[in-house]
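>>> below are the sequence and a predicted model; questions follow.
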Amino acid sequence: MESQKEARTLQEPVERPPGASRSQTPKDKERQEGGAVPAAAALGAEGDDTSADGLWELPVEPAERRPECSRCSRPQKVCLCPFLPAHPLPISTHLIIIQHPAEENKVLRTVPLLAACLPQDKCKVKIGRRFSEERDPELSTVCRKSGTLILYPGAEAANLEEFILDSPVYPSTIIIIDGTWSQAKDIFYKNSLFRHPKQQEDFHLQARKRALTRTLTMQVQLKTSISSQYVIRMQPTNTCLSTLECAAVALSILEKNNYIQETLLRPLQALCSFQLQHGAQIRLSKEHLLKNGLYPKPMPKNKRKLRKMELLMNSVKI
């Protein structure tokens, strides 16, 4: 009987008070080392998840923007309307701005100032990177007209002042691309819409001494020695101009009125003056910085090769 009682006590589990812990067996240690998560840790993780989920339900306050002027699109504290003309400039040339989407929300963009100086029916802004006849038939029709020009420099571009002297059809529309130089290059070369073939016309100059048959080109460029007054943004070279400056020079040539250029540049000068007074610095061109060894970024590979060739030609040790 005593042996049976001893066997029964060995088989029955021993009751422990709540909260008491027993010694860990080797299997328990292996289970914990194998990745078993204690119950308290699991409850803590679930609590963190529920608290994080609650944060997503909190209302988000919209960021407050400074009140802007409806005409010049500048903050009211630095409104440039006093530097704009009292009435839109009376011009006969239609101006179309092809604006890269990245330029639309830039704070120091110049297109709103340009549009504020011109009549609404003479200045149109089209935002995008890709244009086609299906997407924009109106722009395609304008590009096919012989009186339409696009302002973009290049080997095939004609000087605007010389072009209007020889052209039998006086230009009525000019297209300008707004963006960085890389963005403008991408828009110009990846949109065949801007290089439509024009109608061929025969015309005679110098009392029919020479007959010229040519295809009217629409690509023109400005040959000017003036430096950009848009000094708060870096330009590739000293003669590169901003969109507003290009439009000012081109319209003054087409309209044969220098007052247009002076009027359009006035708000740009005021914009740069305000920015310089509030901490902005004059940005020199990349060309100037490279020539003087002040450009912080490394020179591209193609420029480095050209530099080495120049040094070799001049018999200078590299």
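Nice, I can see it. Numbering: from 1, shown residues only.
>>> switch to C-alpha atoms for all contacts and neighbour counts from now on
Noted.
>>> find the residue at the geometric middle of this structure.
Geometric centre of the chain, nearest residue: residue 102, 3.3 Å, by CA atoms, centre = their mean.
>>> which residue sits closest to it, ignoring its sequence neighbours?
Computed as CA to CA, 6 or more residues apart in numbering, the closest residue to residue 102 that is not its neighbour in sequence is residue 179, at 7.6 Å.
>>> count the residues that sit near residue 214.
12 (other CA atoms under 10 Å).
>>> next one: residue 56
So residue 56, with other CA under 10 Å, has 9 neighbours.
>>> quick one: classify residue 97 as helix, strand or coil.
strand (DSSP: H, G, I helix; E, B strand; the rest coil).
>>> now do it against residue 248, distance only.
13 Å (CA to CA, to the nearest Å).
>>> now do residue 42
69 Å.
>>> and those two? Which one has more around it.
residue 248 (20 against 11).
>>> off-centre distance for stretch 186-198?
20 Å (CA atoms, centre = their mean, to the nearest Å).
>>> give me the distance between the two termini of it.
Stretch 186-198 end-to-end distance (CA to CA) = 22 Å.
>>> and here is the other one:
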Amino acid sequence: MSILIDGDDQPTHSNTRRRICNACERPAAVCLCDSIPAEPLSTNTQIVILQHPHEQRHRLATVPVLNKCLRNCQTLTGRRLRRGDSPLLDSLHDAASEQNPNQSLHAAFLFPGTDSTPSMEINQWKSSFGDADVDKFVLIVFDGTWKHAKEMVSASLPFVSKFATQVSLTYDIRVDGGTKFSSDLTLRKEPFGGCMSTMEAVARCLRVLEPNGLDIESRLVQVIRTMVRFQASFLKPTNRRPKLLKGSKDDEKKINSRSFCT
């Protein structure tokens, strides 16, 4: 009998339909209900996620799980943010355009900075506000591959830059990102050090922004660890290939010449 691999890398027989958990909407063999909070966690921070359309069908997407964990989390599907997508963002945009001094919400969008679009470390951003404003934040997150996320941020800048500050978590472009072989929180290969899944990034941000951020971060991270553990259980043991140093063309010619002569 032929064997099929389902969306979560779970082997199933071709004549057997997968059982799906009604609560977490994942295959029963990788159900996360024991890890997901029984009641969504309440946060003062309001979270808006723009999810790339391709991510909706990705089997390792963390946003659907994050939505089940957090109460104040809104997900939009698209390739850019613009007026009309979200009443909350529209209100922030209008208040900024009118230079409304009574606007009490502070918005930020999360993405590593560049020379042309520098970012502020999220701890510094929060510290720039007074004690009276410590629980009045809106966090905007872009969910997709790094290539897609970069395109989404660029396309959204004309809108979000009017009212939101670009912030980032600590990252290091000089260091390779983690993989499922090196971290219990990594579902996919990351491009450089400090990069992480959308769910982990939100958890790290809430640790900074929320009064009880440590507890919220801990509960979200535990869900991610469970997801990674399930994913790892379906992986075959493998040895990572060592990186080869690239020599110059002259060195390659010498090596080829010696090989030919011998």
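Cool, got the structure. Only a predicted model underlies this, so the values are computations on that prediction, with no experimental measurement involved.
>>> so which bits of the helix ranked longest in the second structure are buried?
Assignment by DSSP state H gives helix 213-233 as the longest helix of the second structure. For helix 213-233 of the second structure, a neighbour-count test (16 or more other CA atoms under 10 Å) marks 213, 216-217, 219-221, 223-232 as buried.
>>> from the residues you listed, pick the one nearest residue 127 of the second structure.
For residue 127 of the second structure, the nearest member of the buried residues of helix 213-233 of the second structure is residue 213. The distance, counting by CA to CA, is 15.1 Å.
>>> tell me the contacts of the closest residue to that closest one other than its chain neighbours?
Distance criterion CA to CA, 6+ apart; nearest residue to residue 213 of the second structure, sequence neighbours excluded, is residue 207 at 3.7 Å. The contact partners of residue 207 of the second structure, by CA atoms under 8 Å, 6 or more residues apart in numbering, come to 213-217.
>>> swap in residue 140 of the second structure?
47-50, 107-110.
>>> ok so, going back, what's the residue nearest to residue 213 of the second structure aligned with over in the first structure?
Using TM-score structural alignment as the criterion, residue 207 of the second structure maps onto residue 252 of the first structure.
>>> for residue 165 of the first structure, see how far away that match is.
15 Å.
>>> cool, residue 219 of the first structure as well?
Residue 219 of the first structure is 15 Å from residue 165 of the first structure, by CA to CA.
>>> show me where the stretch 1-150 of the second structure has helices.
Applying DSSP state H, counting those that start in this stretch to the stretch 1-150 of the second structure gives helices spanning 63-69, 87-97, 122-127, 146-160.
>>> just checking, next helix/strand downstream of the longest one?
Tracing the chain past helix 146-160 of the second structure, the next element assigned as helix or strand by DSSP states H and E is strand 164-168.
>>> I'd like the next helix or strand past that following strand.
Assigned by DSSP H and E, the successor of strand 164-168 of the second structure is helix 198-209.
>>> mean distance, that following helix to its aligned residues in the first structure?
Here the mean offset of helix 198-209 of the second structure against the first structure after fitting is 0.5 Å, by mean CA distance after the TM-score superposition for the first structure.
>>> neighbours around residue 85 of the first structure, how many?
Neighbour number of residue 85 of the first structure under other CA under 10 Å is 15.
>>> aligned to it, what sits in the second structure?
That one, residue 85 of the first structure, aligns with residue 37 by TM-score structural alignment.
>>> hmm, residue 66 and its match touching each other?
No: in this structure, residue 37 of the second structure is not within contact of residue 66 by CA atoms under 8 Å, at 10.5 Å.
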